[in-house]
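Engineer: this is a predicted model, with the sequence first.
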Amino acid sequence: MNKWKQTLLQNRIEILASENLNRLYTDVISEDALKFVATLHREFEGQRRRLMEDRIRVQASIVDSLDFVLVQDPKTFEIRQDPHWTITHEIPAVIADRKVDIVCLDVANRDALNACVKSGACGVQVDFDDGYAPTWENGLRAQKNIYDVVQGGQQQQGKDALLIMRPRSWNLIEMHMLVDGQPVSGGLFDYGLFMYLNAKQLIKTNRGPFFYIPKLENYQEAQLWNRIFMFTEQHLGLPTKSIKCIVLIENILAAYQMEEIIYYLRDYIVALNTGRWDYIFSFIKKFSDSPDHVFPNKSSLGLDQEFLQAYYHLLVKTSHRRGCLATGGMAPQYPTANQSSLCEKDKLAVFNGKSIEAAMGFDGGLVAHPSSVDACRKAFDKVIGQNRLNNLQTSSNNKKKNSNSNSSNNRLLGYSPIEAKKYLDQLIVMPKGIVTEQDVRGCVYVLYNYISHWIKGQGAVPMNGVVEDLATAEINRALLWNWIKNNVELNESTDKKVTIQLILNLIKHQFFYNNNNNNDFNNDPITKILLTLITSQSFIDFMPTILYPLITNIQINSNL
């Protein structure tokens, strides 16, 4: 038994993966780095598990009450009503410009990460969540790529994009690392390695550490991240409040607690960010047992829908009221297989979409490809110019100085309690639209192809000029499940409905299109997975619950 493994075992840490692979990444999974992850696990895993149990209880209460109404938490009334508080820090200049971040959709690919860093974007969302399939090898390669960029010392301030890490969400685990016999949280594993390996160098060069925090469902989960940040700074000897984060509001429950989320992360947060597809997915999931919540086709779920307009406006108003920035979603346009850059039509689509967000008050947005960066930046430059942050911080400072005038404080940041109440009421207005057979076919196409790539270790997949990731796959899956459960009629005919048989026929067509030399449809594993996901009696919370075991490569040393 080698010394590395023996030392880990003495600390009740086990790595259940290929020793040959592990040897290639000893600088990433060093004894001390893994000990730090284990320390995080022992300190916070119990709290994480309780929060996951709370999610189950909340979901059960929604399912058990068909007339369940989402409301703000009465226990935090005073936080929401107090007009005086804002985040406790000025947003650091290095992360103040959020006009365009690019999502690195293949962090395990060195060239892809470097292209994003050199793209001209403000930041790179280093995505270990929606655009990532968490194989053990992907995780090691991704952490190594980040480490080399940070430690290489060749990043140019003001030119190269910041690395902003997005760890896995709270519900996911890392099966290849056990601490005291338990698998560690995927998010804590990603976060812990990143911080141990890179935090001090990022602080030294004034480039971090910065995070995108995904899929929070309530302020209690924000409190957990706050405790983790504080603990990390103390344990690693970092300056207090040196960590900064952007929180993704991509769950309908979190939309009712945006102020509380900011409040409990007020020492660290710089922005709230939208995640439209994850947000709609959460809407379908939370009300999965309600016959009153039948959703139309995906193309109908745009910003002309009242519930999405309310979500966007409320996020902007809330962020600015409390001294934060607000950033929009990701433009999914992506070059087709025979292109290296977007065509002018697609660049214009990015520009137009981001111009709408800028007009709504957002301070920036995200893109999926380097050739989208200029279009996104120009959209925000045209609408908001260079001074949005200065205006935000000046208003926030004036607000603190004039704390006796509540109405004037709210006006400084364009916040109206009456308007906010209107948006809250609109958050649960059901979208309008139809469902056609072509819509069903489109969902099957995306879901079938995405699953087939994900289980091979690819978490983001270009399809038909856009990039599909876990968020878009989940919305396709949720819509199919929703339509089957509610026996939805297709728009073309009053006597044709969305049934399992219809979807099975479409899956079969997709199978033969993808596998023209393979006639063994009855044993197709992708079909079996897809049917499991869309025909379950109760809605399956997240696709990785089913898919993750298929990409683990557990190897147990016979000497143990």
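Structural biologist: Sure, I can see it.
Engineer: please make it C-alpha for all contacts and neighbour counts, starting now.
Structural biologist: OK.
Engineer: could you report the neighbour count for His453?
Structural biologist: The tally of other residues near His453 (other Cα atoms under 10 Å) stands at 15.
Engineer: isn't it right next to Val461, touching?
Structural biologist: Yes. His453 is within contact range of Val461, at 7.3 Å (criterion: Cα atoms under 8 Å).
Engineer: residue contacts, Glu14?
Structural biologist: Glu14 makes contacts with Lys5, Leu8, His176, Met177, Leu178, Val179, Gly181, as judged by Cα atoms under 8 Å, 6 or more residues apart in numbering.
Engineer: rebuild those residues as a markdown table, extending it with neighbour count, distance to Glu78 and secondary structure.
Structural biologist: Formatted as a markdown table, the contacts of Glu14 follow (neighbours: other Cα atoms under 10 Å; distance: Cα to Cα, whole Å; DSSP: H, G, I helix; E, B strand; the rest coil):
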| residue | neighbour count | distance to Glu78 | secondary structure |
| --- | --- | --- | --- |
| Lys5 | 15 | 51 | helix |
| Leu8 | 18 | 47 | helix |
| His176 | 20 | 44 | strand |
| Met177 | 23 | 42 | strand |
| Leu178 | 18 | 42 | strand |
| Val179 | 21 | 40 | strand |
| Gly181 | 10 | 42 | coil |
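Engineer: which member of those residues is positioned nearest Asn523?
Structural biologist: Of all the contacts of Glu14, the one with the least separation from Asn523 (Cα to Cα) is His176, at 28.7 Å.
Engineer: comparison target, given below:
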Amino acid sequence: MAAAQEQLHTGPAEVLADGGAYAAILTPAALAFLGRLHRRFEASRQRLLRERRQRQATWDAGALPDFRADTAAIRASDWSVAPIPAALCDRRVEITGPVERKMIINALNSGAKVFMADFEDSSAPTFANQLDGQVNLRDAVDGTIAFRSPEGKTYQLGDDPAVLVVRPRGWHLHDRFFSVDGASVSGALVDFGLFVFHNALALHQRDRGPYFYLPKLEAMEEAALWEDVMSAAEAELQLPRGTMKATVLIETLPAAFQMDEILHALRRRIVGLNCGRWDYIFSYLKTLRGHRDRLLPERGQVGMTVPFLKGYSELLIKTCHRRGAFAMGGMAAQIPIKGDEAANEAALDKVRADKLREVKAGHDGTWVAHPALVPVAQAIFDEYMPTPNQLDKLRQDVQVGREQLLAAPNGTITRAGFDNNVEVCLRYTAAWLDGLGCVPIHHLMEDAATAEIARAQLWQWLHHGDLEFPDHAPIDFALFDQALAAHTHRLRQSQHPGAARADAAAALISRMTHADELGDFLTLPAYEQLA
């Protein structure tokens, strides 16, 4: 791999601003390790991405996803995943957030069982964000992490921190700051490689992994690539095979048809599957973008009780527990509403209802986005799950087939729902372009998944034509352009995160919404504009 300075597309001033800390991460040995991973696995990654595009072309032409005929034996046969480490046997509440220093300390001290440190959807991958994240996690692993706020408040680790699990970026993302032989390195390999190179041995010596959440997988072959990468890394770092453990987010529609297969591909190291429900809704929209009969109503009407989401979550529980793996529930994105006790309590009631549904269905744990929600979710799981997990809840009553997984729910598109999609997509994108990937909007902590749902819905509603609001007014591009202009003006004049990037965000959203084809990911073109 080239020297670190030669890999950076940003100016040397940014590199030198924290040169000592970054240099300790970007050592020649660490860069050489990344180079070996890239040369060994990049061709496979590119092949798998081509296969994604080929599958999508068949769905755009009228086909629909289905369970694979060639893997029927895997689904039918009896097998189990490897034993789960003691540190991960009780995951009743997990907190997630970006790899920002104060966030890491607060999350590890939150009382949650697990903290998922996120290099993916809640992080905007500037060079500084990604490298600061590696520095912060190194300091968290060795126990020295501390933070002093501008107001003088000091933050440091408590005596019983949560178990650390790291989420690298997905296979589809490259990293423009690192290159090998003139080609960009996979963002997933950058995040994974730097973390394990510096921390795997220390974590292994404490029986703490390293542990990972793997995002955006669409097929068992993509899971198998992670198996190969982790096995290679273990061999290089002289760790026993299977030391690194993984939980896979089932957050794409194609993956819902291959849950057994994904577990099987990673059976030596997988701990469970997670209902990444917001990205799953986005994937439903994207995968079925060519099918007018699969349009979804506005985002607020697509909850976990609609048939295609209820079926997906219950099938995940049944599949995981049959194989001895955990079935993790989804995210509660609410954040405290200060100054309005009634509104705050109403929001907490929604969290309680969602977590009660999850624990009664058989989930082994759940996600929250804010430390204040940890005791709320834990109280529900403590009451209804007195044991560390619910692996004995096999859910043999669940019978979910292709039609339920693909069934579009009834509902409407209101003016308020349309307008909210425009606003949320704009505000999130502007903040992301300004380097912030985790954004509070209307008392919810939003990451890229919400913006993806919003812009995918707008594209579908506008491109399939002849759609109306309940008052029969047409849903058309004139209305979209007007709403986008109005929200751009308001954002530009506001104190919201990303206000300075309002115009750039609006231009990107307008271009992607007017395009003839729904773009795969908002973050791909946005990345080229990221500072």
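Structural biologist: Now that the structure is in, tell me what you want to look at. Keep in mind it's a predicted model, so treat the numbers as computed, not measured.
Engineer: coming back round to it: find the residues that touch each one of His453 and Val461 of structure 1.
Structural biologist: If you check His453 of structure 1 and Val461 against Cα under 8 Å, 6+ apart, no residue is contacted by both.
Engineer: could you find the closest non-adjacent residue to the most centrally placed residue in structure 2?
Structural biologist: Nearest residue to the geometric centre of structure 2 (Cα atoms, centre = their mean): Asp121, 4.9 Å. Of all residues not flanking Asp121 of structure 2 in the chain, Ala448 sits nearest, at 5.2 Å (Cα to Cα, 6 or more residues apart in numbering).
Engineer: so what corresponds to the one you found in structure 1?
Structural biologist: Aligned counterpart of Ala448 of structure 2 in structure 1: Leu470 (TM-score structural alignment).
Engineer: ok, now which ones touch its match?
Structural biologist: Asp130, Gly131, Tyr132, Gly459, Ala460 are the contacts of Leu470 of structure 1 under Cα under 8 Å, 6+ apart.
Engineer: if you rank the residues you listed by neighbours, which is first?
Structural biologist: Top of the contacts of Leu470 of structure 1 by neighbour number is Tyr132, holding 26 neighbours under the definition other Cα under 10 Å.
Engineer: which SS class is that one?
Structural biologist: Of the three states, Tyr132 of structure 1 takes coil under DSSP: H, G, I helix; E, B strand; the rest coil.
Engineer: that one matches what in structure 2?
Structural biologist: Checking TM-score structural alignment: Tyr132 of structure 1 goes with Ser123.
Engineer: equivalent analysis for Ser169 of structure 1, please.
Structural biologist: Residue pairing (TM-score structural alignment): Ser169 of structure 1 is matched to Gly170 of structure 2.
Engineer: helix, strand or coil: sort out that match for me.
Structural biologist: coil.
Engineer: for burial, what's the neighbour tally of it?
Structural biologist: Gly170 of structure 2 has 19 neighbours, counted by other Cα under 10 Å.
Engineer: gap between it and Gly187 of structure 2?
Structural biologist: For Gly170 of structure 2, the distance to Gly187 of structure 2 equals 7 Å [Cα to Cα, to the nearest Å].
Engineer: then His472 of structure 2?
Structural biologist: For His472 of structure 2, the distance to Gly187 of structure 2 (Cα to Cα) stands at 46 Å.
Engineer: cool, and Glu314 of structure 2?
Structural biologist: 32 Å.
Engineer: cool, and Thr96 of structure 2?
Structural biologist: Thr96 of structure 2 is 19 Å from Gly187 of structure 2, by Cα to Cα.
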